[in-house]
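A.B. asks: the following comprises the amino acid sequence and a computationally predicted model.
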Amino acid sequence: MEPYDKKLGTDTWFYCKRCMISLIENLAKHLISIRDSVLQECLQFLEQCEIYGKDIPTIVADALTLNELENENAKNTVTYEARLLRALLLEVINN
């Protein structure tokens, strides 16, 4: 998905996030096993999302909900969610 700064957006993050969550869930349940190189690429992808996702919102807001979302603006970014997913993936890998 390179270059990240041009291709990473709200919609692409939504679909990538769904795939990563499914991967983490299946790894935690021991339903699948993946080579270490693939896991390292996933971790690198999430690190890149942390870098380039600072200003990318994860929620598409309209005029009515914009005021409510301003308070939790830091939690509604790709960077925040990528850090959470990376922490979950590392936890599953290490256990």
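C.D. replies: Yep, that arrived. Numbers count the residues shown, from 1 in each chain.
A.B. asks: every contact and neighbour count from this point should use C-alpha atoms.
C.D. replies: Will do.
A.B. asks: what's the neighbour count on Glu2?
C.D. replies: Close neighbours of Glu2, defined as other Cα atoms under 10 Å, add up to 9.
A.B. asks: quick check: it vs Ala87, distance?
C.D. replies: 23 Å (Cα to Cα, to the nearest Å).
A.B. asks: ok, second structure coming up, stack it against the first:
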Amino acid sequence: MQDNCYKEAIHYYKPIVKKVGDDILSVTAIVLTNLCVSYIMTSQNPDKQELHLCIVNLVIYCAKQNFEFGISRIIRSLEPSGKKLEVDTWFYAKRCFLALVDSLAKQMMVLKDATYTGIDDFLDAADSQGKTVYTSVESPGEGQNSNTVSREARLLKRMFLKIRE
């Protein structure tokens, strides 16, 4: 991955991933990340969507329980939240945050204060930017409880605050 050698990285990492077949989570996170980034940087990612990198970061690190780094990548990849915060990215992001809350509640891990600060800042931004971003692709009807990213971000922040007590 050094010196923008993305094509060489693909040549190196692709056989490692192919070797495991369907058991992709047995591959280390750094191998998956480097391969995905190499595909993206050489415009070989499947959908060529701007949000593809966001979802790659969300899934790889949190599936591997590498929350400290994964959460920082999630936050960074969803910046600016006004452009990238939408139903799909929020769907995956909130699951990673909920998995982190679960691990913290079970006292399986401890986070640095700086990580908590980053989470708080991100959830505050999601709260302010997500007032009109609904958490379902279906449009809310009148009288229905319409969940927005803003509302769910506030709920997540409350969970993190409770855990720190």
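C.D. replies: Done, it's in. Just so it is clear, the structure is predicted and the values come from calculations on it, not from any experiment.
A.B. asks: overlay them and tell me the TM-score.
C.D. replies: These two chains, once laid on top of each other, score a TM-score of 0.86 by TM-score structural alignment, normalised by the length of the first structure; 88 aligned residues with a Cα RMSD of 1.4 Å.
A.B. asks: quickly find the element holding the spatially most central residue of the second structure.
C.D. replies: With distances taken as Cα atoms, centre = their mean, the residue of the second structure nearest its centroid is Leu58 (2.5 Å). Take DSSP states H and E as the rule and Leu58 of the second structure turns out to sit in helix 52-63.
A.B. asks: and Asp36 of the first structure? What does it align with in the second structure?
C.D. replies: When the second structure is aligned by TM-score structural alignment, the residue opposite Asp36 of the first structure is Asp113.
A.B. asks: which parts of the second structure are helices?
C.D. replies: Counting by DSSP state H, residue ranges of the helices within the second structure are 6-20, 29-41, 52-63, 67-77, 81-84, 87-105, 113-129, 149-164.
A.B. asks: among those helices, which is nearest Gly143 of the second structure?
C.D. replies: For these, distance to Gly143 of the second structure was read as Cα to Cα. The smallest value, 16.6 Å, belongs to helix 149-164.
A.B. asks: and the contacts of that closest one?
C.D. replies: Contact partners of helix 149-164 of the second structure, identified using Cα atoms under 8 Å, 6 or more residues apart in numbering, comprise 90, 97-98, 101, 104-105, 116, 120, 123-124, 126-135.
A.B. asks: narrow those residues to those that are buried.
C.D. replies: Burial by neighbour count, 16 or more other Cα atoms under 10 Å: within the contacts of helix 149-164 of the second structure this picks out 90, 97, 101, 104-105, 116, 120, 123-124, 126-130, 133-135.
A.B. asks: buried stuff in stretch 62-78 of the second structure?
C.D. replies: With burial defined by 16+ other Cα under 10 Å, the residues of stretch 62-78 of the second structure counted as buried are Cys62, Phe67, Glu68, Gly70, Ile71, Ser72, Arg73, Ile74, Ile75, Ser77, Leu78.
A.B. asks: can you pull the contacts of the fourth one?
C.D. replies: The contact partners of Gly70 of the second structure, by Cα under 8 Å, 6+ apart, come to Asn57, Leu58, Ile60, Tyr61, Cys62.
A.B. asks: ok, it to Met159 of the second structure distance?
C.D. replies: Here Gly70 of the second structure is placed at a distance of 19 Å from Met159 of the second structure (Cα to Cα).
A.B. asks: and the second one, by the same measure?
C.D. replies: Distance of Phe67 of the second structure to Met159 of the second structure, given as Cα to Cα: 16 Å.
A.B. asks: with the last one instead?
C.D. replies: For Leu78 of the second structure, the distance to Met159 of the second structure (Cα to Cα) stands at 21 Å.
A.B. asks: turn the contacts of Gly70 of the second structure into JSON lines, columns for distance to Arg154 of the second structure.
C.D. replies: Shown next, in JSON lines, are those (distance: Cα to Cα, whole Å):
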{"residue": "Asn57", "distance to Arg154 of the second structure": "23"}
{"residue": "Leu58", "distance to Arg154 of the second structure": "20"}
{"residue": "Ile60", "distance to Arg154 of the second structure": "25"}
{"residue": "Tyr61", "distance to Arg154 of the second structure": "23"}
{"residue": "Cys62", "distance to Arg154 of the second structure": "21"}
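A.B. asks: done for today, thanks.
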